[in-house]
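Student: Next come a sequence and a model predicted from it.
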Amino acid sequence: MPCPDLKLIHYKMKRLCRKFIDTKRSSEIRFSFSDDLLSK
């Protein structure tokens, strides 16, 4: 059985993490933006 390509797995994991962090950050920005609108 061939050994799995660890670099490829690592790359996919990194992309997944980045995607997750990006969505989290964008949602935080959205929340802060709506808070700003509410406070005015």
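Tutor: That came through, no problem.
Student: going forward, measure contacts and count neighbours with C-alpha atoms only.
Tutor: Noted.
Student: mind listing the helices for the protein?
Tutor: Here the chain has its helices, by DSSP state H, at 6-39.
Student: count of residues packed around Cys17?
Tutor: Residues within reach of Cys17, counting by other C-alpha atoms under 10 Å, total 12.
Student: Next one for the comparison:
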Amino acid sequence: MFEKRELKNRKRRIKSYYEGFEEMENLKDILIEMKRYQI
């Protein structure tokens, strides 16, 4: 029972980590676009 809960928490942690990583990639793309339009 405890292991199942621990596994679910770990999956949630990994999922939130990947979502945060995708947001970072989006921010990088936005910064690149902003630099392109400033020139």
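Tutor: That came in fine, so what should we check first? The shown structure was predicted, so the numbers you read here are calculated from the model rather than taken from an experiment.
Student: TM between them?
Tutor: Overlay of the two chains. TM-score (TM-score structural alignment, normalised by the length of the second structure): 0.78; 37 aligned residues with a C-alpha RMSD of 1.5 Å.
Student: residue closest to the middle of the second structure?
Tutor: Closest to where the C-alpha atoms of the second structure average out (C-alpha atoms, centre = their mean) is Gly20, at 2.0 Å.
Student: Can you give me the distance of that residue to Glu6 of the second structure?
Tutor: 21 Å (C-alpha to C-alpha, to the nearest Å).
Student: and what of Glu33 of the second structure?
Tutor: Separation of Glu33 of the second structure from Glu6 of the second structure (C-alpha to C-alpha) stands at 41 Å.
Student: now Ile32 of the second structure
Tutor: For Ile32 of the second structure, the distance to Glu6 of the second structure - C-alpha to C-alpha - is 39 Å.
Student: ok, now Asp29 of the second structure?
Tutor: 35 Å.
Student: cool, Phe21 of the second structure as well?
Tutor: Distance from Phe21 of the second structure to Glu6 of the second structure, by C-alpha to C-alpha: 23 Å.
Student: can you check Tyr37 of the second structure too?
Tutor: Taking C-alpha to C-alpha as the measure, Tyr37 of the second structure falls 47 Å from Glu6 of the second structure.
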